[in-house]
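Trainee: Test case, fold it:
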Amino acid sequence: MQQAMNSASAVKALAALAQQSRLAIFRLLVQTGPAGVHAGRIGEALGLPPATLSFHLKELANAGLVASRQEGRNVIYQARYQQMNELLGFLMEHCCEGDPKGCDVPSFACQPKRPARTKATAKSD
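Mentor: Alright, predicted model coming up:
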């Protein structure tokens, strides 16, 4: 079982998000879902040159907010939803003295949906 986020991890994550391009990258990855997106598409969508994009993705990965995997010649990046939820939980911990009903704040926990099954994935099962 993974430990809950601590202050040092929260500061590191918030520092990584406290930059306009990194925040835009992270939001794009969250919107993309668990399948992720390759670096070239991120750069195209946000108008970031490869070297700049690489720097920002490295910062987000070092903060634990982004994961990557190799698929052929492409590197696919995805948001780490558990880390995001832990950060949100850390920020909301003890909200309204432990009574979230008193905060009038919606639940922020994100549970990304699994990608829709297509005929191709159904046949491979």
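Trainee: can we go C-alpha only for contacts and neighbour counts from here?
Mentor: Fine.
Trainee: residues in contact with residue 10?
Mentor: 87, 90 (CA atoms under 8 Å, 6 or more residues apart in numbering).
Trainee: what's the next secondary structure element after the host helix or strand of it?
Mentor: Under the criterion of DSSP states H and E, residue 10 resides in helix 7-17. As assigned by DSSP H and E, the chain's next helix or strand after helix 7-17 is helix 20-32.
Trainee: contacting residues for the most centrally placed residue in the chain?
Mentor: The chain has residue 79 as the residue nearest its centroid, 2.7 Å off, counting by CA atoms, centre = their mean. Shown in contact with residue 79 (CA under 8 Å, 6+ apart): 26, 29, 30, 33, 34, 36, 65, 66, 67.
Trainee: Just put those residues in a markdown table and tack on neighbour count and distance to residue 74.
Mentor: Shown next, in a markdown table, are the contacts of residue 79 (neighbours: other CA atoms under 10 Å; distance: CA to CA, whole Å):
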| residue | neighbour count | distance to residue 74 |
| --- | --- | --- |
| 26 | 24 | 18 |
| 29 | 21 | 16 |
| 30 | 19 | 19 |
| 33 | 18 | 17 |
| 34 | 18 | 16 |
| 36 | 20 | 12 |
| 65 | 23 | 20 |
| 66 | 23 | 16 |
| 67 | 17 | 14 |
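Trainee: now the other sequence, so there's something to compare against:
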Amino acid sequence: MELESAAKAFKELGHPSRLAIFKHLVKAGHQGAPVGELQQALEIPNSTLSHHVSALVASGLVKQHRDGRTLYCIPQFEALRGLIDFLMNECCASDQISTN
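Mentor: Here you go, the predicted model:
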């Protein structure tokens, strides 16, 4: 994962509402969750929720899929894995780490 992509994703997850949305979606699994469910579970006004979801979509952490009249938000587990790998490979690995 590129530094710019990782920074954008971490920035979006740095907002408490966006982190709560993403956490809820990850718990929902690969099928994601309808926007209405997110709104009810997190008690976020629709316009505010739309703004936060758009930011998560722009960062690549979430995709949206419409099924009839229902709009689903689907967590992108590959993007999440990319962030975790970025931290582990780029930030946590060091020849200087002591085992003492």
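Trainee: quick revisit: the helix holding residue 10 of the first structure vs the second structure, average distance?
Mentor: Helix 7-17 of the first structure, aligned to the second structure and superposed, deviates on average by 0.3 Å (mean CA distance after the TM-score superposition for the first structure).
Trainee: Where do the strands of the first structure begin and end?
Mentor: 37-38, 66-71, 74-79 (DSSP state E).
Trainee: so which of those strands is the most packed in?
Mentor: strand 74-79 (a mean of 20; mean count of other CA atoms under 10 Å).
Trainee: with the second structure superposed, average distance for it?
Mentor: Mean for strand 74-79 of the first structure is 0.7 Å (mean CA distance after the TM-score superposition for the first structure).
Trainee: counterpart of that strand in the second structure, which residues?
Mentor: Aligning strand 74-79 of the first structure against the second structure (TM-score structural alignment) gives residues 70-75.
Trainee: thinking again about what came up before, kindly reformat the strands of the first structure as CSV containing distance to residue 55 of the first structure.
Mentor: Shown next, in CSV, are these (distance: least, CA to CA, whole Å):
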stretch, distance to residue 55 of the first structure
strand 37-38, 15
strand 66-71, 13
strand 74-79, 13
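Trainee: who's in contact with whichever residue in the second structure pairs up with residue 61 of the first structure?
Mentor: Counting by TM-score structural alignment, residue 61 of the first structure lines up with residue 57 in the second structure. Applying CA under 8 Å, 6+ apart to residue 57 of the second structure gives the contacts 63, 64.
Trainee: rerun at 6 Å
Mentor: residue 63 (CA atoms under 6 Å, 6 or more residues apart in numbering).
Trainee: what about it, distance to residue 72 of the second structure?
Mentor: 12 Å (CA to CA, to the nearest Å).
Trainee: swap in residue 39 of the second structure?
Mentor: Residue 39 of the second structure is 12 Å from residue 72 of the second structure, by CA to CA.
Trainee: what about whatever residue of the first structure lines up with residue 28 of the second structure, neighbour count?
Mentor: Aligned counterpart of residue 28 of the second structure in the first structure: residue 32 (TM-score structural alignment). Using other CA atoms under 10 Å, residue 32 of the first structure has 15 neighbouring residues.
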